[in-house]
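> The following block contains a protein sequence and its predicted model.
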Amino acid sequence: MSDVRIASSSNADQSMNVSYNILQEPCSSVAMRGRTLIVNRRLAAAMDKCKVSDRDAIHLLSACVESLLLNPMDYVINRFSIRRARQQYREDTAINIQAEFEQLNVDFAVVHWDTKLLPSVTGIKKQNRLPVIVKTLLTEQLLGVPLISSGSGKEISNAVFNTLQKWDLVIKVQAFVFNTTSSNTGRFNGACTLLEMKLGRNILFLACRHHIFELVLQAAMSSVKLYSSSGPDIPLFKKSKVSFPKINSQTISNCDTSNELVELIAENQEETHLFCLRILKNNQEPRHDYTELLDLVVILLGGTVPKGNKIRKPGAYHQARWMPKAIYSIKIFLLRSKFAIIGVKEKALCKICGFIVVNYIKPWFTANKTTEAPRNDILLLKNLNKYKKRCYNEPVLFSLFDFNVPLEEKPRMTEKLRKLINSKEIEDVEDEDLTPKKYLLPYDELNEFLEKDLPCSLITKRSLNLFKHFKISTSFIESDANEWSHNVSFNKGKEVCNSINVVNDTAERRVKLMEEFNTAFTKNEHQKQIILQ
């Protein structure tokens, strides 16, 4: 018995010793928290670009680590750590972007803006967003997409001014690029007028040329009465969209099948055909809708596009957008035999197609050519039978840097400029109010206007502001126009003018960006602004 008790005692001691040792040594079954950070700057940027939420990032990172045969327990993979890392990288990137932009020390800035009504983060109501972008000689920068309570001129001007203040660009702004809505162009309460008053100096107004040409197309479609619709749907377009899959889209009726259209486009057919083919072959248009319009015009004129003559299925259209309506009109005309379009509608479509070929295609696709803008406007006026257009005195001097302007016209322009520059009355152009900033050209004065010496007759004292705004030297006007291509001040001025966008496409691209990221993976307004930059 004693032996047994001794043995038991010995076993008990050993058991206690084992238990004691277990308490002293770390337990191998306790999970240790990972210490290796997996989210770096590049990965954080990629997740933002792909609109990956913090919760989804956990699943993606865990699966990625496991697929690489690594231990997920060694890495920091949790929602809060991922969110903190992403926010920190965004903050650092935003600071670096603004610092790099400030180091450029730009001489001038051209401000673009546009408004868009988007859903709020709750999705219950909508709110106005205002992308504000500046374009300089060397770069383009999104400054912010602030919320505004309404789309009025006062709200827009306040938001743009506050954004410019944050980036210390108030004294650098020399021009505005904007859509021609009343909230922007109003004489007394328009955003341009109010913002110019806030800046306290004369500013160059550059209405978006694409927006102007959309209004021209709108007027053309309204005049032929192609359709009448007060709702979101256009019956003619809706019917063709529904019927398209049921017809043979290879049976195309081009201009050769319509004597009326041939008569309308006879003088411009070859020129427009070559113009469209040149743009398509050079791949100058990245947007699919622009490319599709060019394809359709080439097919309409009896040509063959580089990728083959094929009519795509009709896409989306909107009452406020006129480019899709031009595309729809040409498609329906080309397939009018399959859609059974006859009579009044066929004649209306014929007139619209003729208008697009003669008066719309070339102006639209050269709208972004800054130095060619004044001359192109004059040519458009000469081609149109009925047209009202806002004309500005200051941008007319862009045409000095346009090599398409005949050399015999430039001496007359420079002579008038020299007289204005040497005049003692022109000591302070900004204080002069002898010519309006813009004026309307009534139709009954159109013939008289076109008989003038254009563009020379459009040059006024206010036109000299262009040189002052962008610090362009006028020394080149003292030399012969034939020698300007070798003149340093002329080439510098040409570079500056070509850097100015006279279309507001850059603001519209930011609107599209805001639409994509408006409700994506973050409700924090500050973080949203940083992501968009």
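Looks like it came in fine. Numbers count the residues shown, from 1 in each chain.
> Only C-alpha atoms from now on, for both contacts and neighbour counts.
Will do.
> And the contacts of the helix or strand hosting residue 98?
Assessed by DSSP states H and E, residue 98 sits inside helix 79-103. The contact list for helix 79-103 (Cα atoms under 8 Å, 6 or more residues apart in numbering) reads 39-41, 44, 54-55, 57-58, 167, 527, 530-531, 533.
> Which members of those residues are classed as buried?
39, 44, 54, 57-58, 530-531, 533 (16 or more other Cα atoms under 10 Å).
> Now intersect these with the strands, please.
Judged by DSSP state E, the subset of the buried ones among the contacts of helix 79-103 located in strands is empty.
> So the residue lying closest to residue 291 once chain neighbours are set aside: helix, strand or coil?
The spatial neighbour of residue 291 that comes closest, neighbours along the chain excluded (Cα to Cα, 6 or more residues apart in numbering), is residue 285 at 6.2 Å. Secondary structure, DSSP: H, G, I helix; E, B strand; the rest coil: residue 285 is coil.
> Pasting the second one now:
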Amino acid sequence: MEEDSHPSCSTSIKNRGTKYVFTERVVSALDKCKISDRSAMHIVTAVAEALGHNTNELIINRTSLQRQRHLNRLKKSENNKENLKIHCGTLHWDGKLLPEITGREKVERLPVVVTDRNGEHLIGAPKLYAATGSEIADTLYELIFEWDLKDHIVACCFDTTSTNTGVIKGAATLLEKKLERKLLYLPCRHHIYEILLRGVFECYFPVNTSKDVQLFRRFQENWENIDKNNFKDLLQNNELNLRLNDNVDTILNFCKEEMKKKIVRDDYRELLELTSICLGANNGVKFRVPGPTHHARWMAKALYCLKIYLFREQFKLTEYEENSLASICAFIIRFYVKLWFNCTNPSKAPLQDLSFIKEIHEYRNVNKIISEIAIKKFCKHLWYLSEECIALTLFDDDVSYAMKQNIVEKIKNIDNCDKETENVKRVHVRSSEINEFIRKELHDFVTANTIDFFGRFGISPQFLQVDPLYWKDTETYQKAKDIVINIKVVNDTAERGVKLMEEYNRILTNDEQEKQYLLQVVTDYKKQFDSHNKSSLIRS
């Protein structure tokens, strides 16, 4: 018996593989593609055989794979922390309720991203227990400290919920106290405009307890019965034609130019396409199937309203529903489309917001209901007319030469003795003050604190000594403009972090720390290999 055991032992040792398979690239790809350890064993063995390898010579076992995956995740996370260099960064965060990775209950996840001129960097997606402003601030500060970013964060971008914006208990306020300095607030402009659209929609179709809008649900269920070639654009409604106020060609040209750009989301492109169809540009029309109707998806509300109105002669509507949809569609086409697609440009923010307030106030002569609700909602979110953000105006090509001159002169002539220690984060306007407010111009928002914007982002104010007419040929201005256009004023980057956490929430590992390491591997891999094409996947 003793003699028989030795040959089998030596044979086992002899057959043990010696060639390493699970390299850093391989295990990173397995993580990115959500391949479990068991599935990876089947795939790697089959691929090795297909390539003509003797699998007995290869180290292919679950223990080696698990160990290499852990080491790779840990190494990536440590390398990212060590190598991350942020210059005048903006901190983004966005909460999402997701299932707990180890149980059935749900927990709040907080993906946190830092952006600067060099791109975006996910620094974590920790779970919260109460999701209060205090807990969010504590969590943000811990991540900032962990990644050694305390001296490199100058601004923050977030959704405008009271949990984030509260003057006393808001996460942003409490984070400033922990950092012992003021941050520039750059609330998500997409979120602001979603609030605006929601206000307009709900003044005609109030929210009920159901998650779905019943009108949209009816349309979705009847979609198969609708003749997609039989629709009527908005211009066939004389009243709607008047509401658009001879802006049809301008809006069509805007949509045409936007569609030439790279559009990252299908629903954004669909909004441009539907707007063009509504205004009579119906060459090569192809309608998409109506999507989700959940209240949280406000872009979907705009798409549904436009689509239903186009098919108003086929889809049964009450007189109230048809008239209400007409009013909402006119608002979307005349105002909302341009607002939405321009809102990612930080330099355009002050002029766009002030101009909108003036235009929507004038719109009361066309639709008083929409004018009043839009003013009420939007006047609560005039963050980009604050004393620091008003400096963004200097980099907006749409702002006149005379206005830039006025702003520069006011910055130069303001006495620094008037400088306030407490920065005004946003402009507050009551309904009773709107008539006075619409007479203001951009330079009226400049204060002694406006100059702080330049120091915050490491911008030399030297170009202010040059006439605005020659700024395009001034090096300091061009450098400053390059910094400004790369400031992120929408929270899409944090929303991508939410989506990433949703994808990997309950797969590959149930360990909380390992989950954070995993997210670093996946984000790194996606940056390095951002396409599925063979040419981009092959290393140079």
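Cool, got the structure. What you are looking at is a predicted structure, and each value in this text was computed from that prediction instead of being measured.
> hang on, the earlier thing: give the equivalent position in structure 2 for the residue nearest to residue 291 of structure 1.
Aligned by TM-score structural alignment, residue 285 of structure 1 pairs with residue 263 of structure 2.
> Now for the aligned residue in structure 1 for residue 73 of structure 2, how many residues are close by?
Applying TM-score structural alignment, one finds that residue 73 of structure 2 aligns to residue 90 in structure 1. Residues near residue 90 of structure 1, counting by other Cα atoms under 10 Å, number 22.
> For residue 42 of structure 1, see how far away residue 90 of structure 1 is.
Distance of residue 90 of structure 1 to residue 42 of structure 1, given as Cα to Cα, to the nearest Å: 11 Å.
> Ok, residue 507 of structure 1 next?
Taking Cα to Cα, one finds residue 507 of structure 1 at 27 Å from residue 42 of structure 1.
> Please give the centre-to-centre distance between the helix holding residue 98 of structure 1 and its chain.
25 Å (Cα atoms, centre = their mean, to the nearest Å).
> Next SSE downstream of that helix?
strand 109-113.
> Give me the contact list for that next one.
Residues contacting strand 109-113 of structure 1 (Cα under 8 Å, 6+ apart): 130-137, 160, 169, 172-178, 500, 504, 506-507.
> Please apply the same query to stretch 507-527 of structure 2.
28-29, 31-32, 34-37, 70, 72-74, 76-77, 80, 101-102, 122-126, 500-501, 504-505.
> sec struct for the counterpart of residue 231 of structure 2 in structure 1, please.
Using TM-score structural alignment to pair residues, one finds that residue 231 of structure 2 aligns to residue 252 in structure 1. Classification of residue 252 of structure 1 using three-state DSSP returns coil.
> So for residue 507 and residue 42 of structure 1, which residue has more residues nearby?
For residue 507 of structure 1 versus residue 42, neighbours defined as other Cα under 10 Å are more numerous around residue 507 (24 against 9).
> host element of the alignment partner in structure 2 of that one?
Alignment note: residue 507 of structure 1 maps to residue 494 in structure 2; criterion TM-score structural alignment. Residue 494 of structure 2 is part of helix 492-504 when elements are defined by DSSP H and E.
> Mean deviation, that helix versus structure 1?
Its matched residues in structure 1 lie on average 0.7 Å from helix 492-504 of structure 2 after superposition (mean Cα distance after the TM-score superposition for structure 1).
> Show me what that helix is packed against.
strand 89-93, strand 112-116, helix 512-528 (3 or more Cα pairs under 8 Å, 6 or more residues apart in numbering; DSSP states H and E).
> and the ones you listed as JSON lines, adding distance to residue 173 of structure 2?
Shown next, in JSON lines, are those (distance: least, Cα to Cα, whole Å):
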{"stretch": "strand 89-93", "distance to residue 173 of structure 2": "14"}
{"stretch": "strand 112-116", "distance to residue 173 of structure 2": "17"}
{"stretch": "helix 512-528", "distance to residue 173 of structure 2": "26"}
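> if you compare these, which one is most tucked away?
strand 89-93 (a mean of 28; mean count of other Cα atoms under 10 Å).
> Which residue range of structure 1 does that strand align onto?
The alignment places strand 89-93 of structure 2 over residues 109-113 of structure 1 (TM-score structural alignment).
> mean deviation of that stretch from structure 2?
Looks like 0.7 Å for stretch 109-113 of structure 1 (mean Cα distance after the TM-score superposition for structure 1).
> Tell me the buried residues in stretch 250-258 of structure 2?
Here stretch 250-258 of structure 2 shows 251-252, 254-255, 258 as buried, counting by 16+ other Cα under 10 Å.
> could I get these as TSV with secondary structure and distance to residue 322 of structure 2?
Formatted as TSV, those follow (DSSP: H, G, I helix; E, B strand; the rest coil; distance: Cα to Cα, whole Å):
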residue	secondary structure	distance to residue 322 of structure 2
251	helix	23
252	helix	24
254	helix	27
255	helix	25
258	helix	29
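> which among those gets closest to residue 4 of structure 2?
Taking Cα to Cα as the measure, residue 4 of structure 2 lies nearest residue 258 of those, at 78.0 Å.
> Tell me how far the counterpart of residue 40 of structure 2 in structure 1 lies from residue 465 of structure 1.
Using TM-score structural alignment, the equivalent of residue 40 of structure 2 in structure 1 is residue 57. According to Cα to Cα, residue 57 of structure 1 stands 53 Å off from residue 465 of structure 1.
> Same check on residue 157 of structure 1?
Residue 157 of structure 1 is 22 Å from residue 465 of structure 1, by Cα to Cα.
> if we can go back for a sec, pull out the buried members of the contacts of stretch 507-527 of structure 2.
With burial judged by 16+ other Cα under 10 Å, the buried subset of those is 28-29, 31-32, 34-35, 37, 72-74, 76-77, 80, 101, 122-126, 500-501, 504-505.
> if I read this right, residue 185 of structure 1 contacts residue 195, doesn't it?
No. Using Cα atoms under 8 Å, residue 185 of structure 1 is not in contact with residue 195, being 11.1 Å away.
> Give me the more crowded residue out of these two.
Legend: neighbour count by other Cα under 10 Å for residue 185 of structure 1 and residue 195, higher for residue 195 (23 against 19).
> mind listing the helices for the stretch 251-400 of structure 1?
259-265, 269-281, 288-300, 323-334, 336-339, 343-355, 361-365, 373-383 (DSSP state H, counting those that start in this stretch).
> which helices and strands sit right next to the second one?
The one in question is helix 269-281 of structure 1. Counting contacts by 3+ Cα pairs under 8 Å, 6+ apart, helix 269-281 of structure 1 is packed against helix 288-300, helix 361-365.
> List the contacts of that helix.
So helix 269-281 of structure 1 is contacted by 285, 291, 294-295, 297-298, 301, 303, 305-306, 357-358, 361-362 (Cα under 8 Å, 6+ apart).
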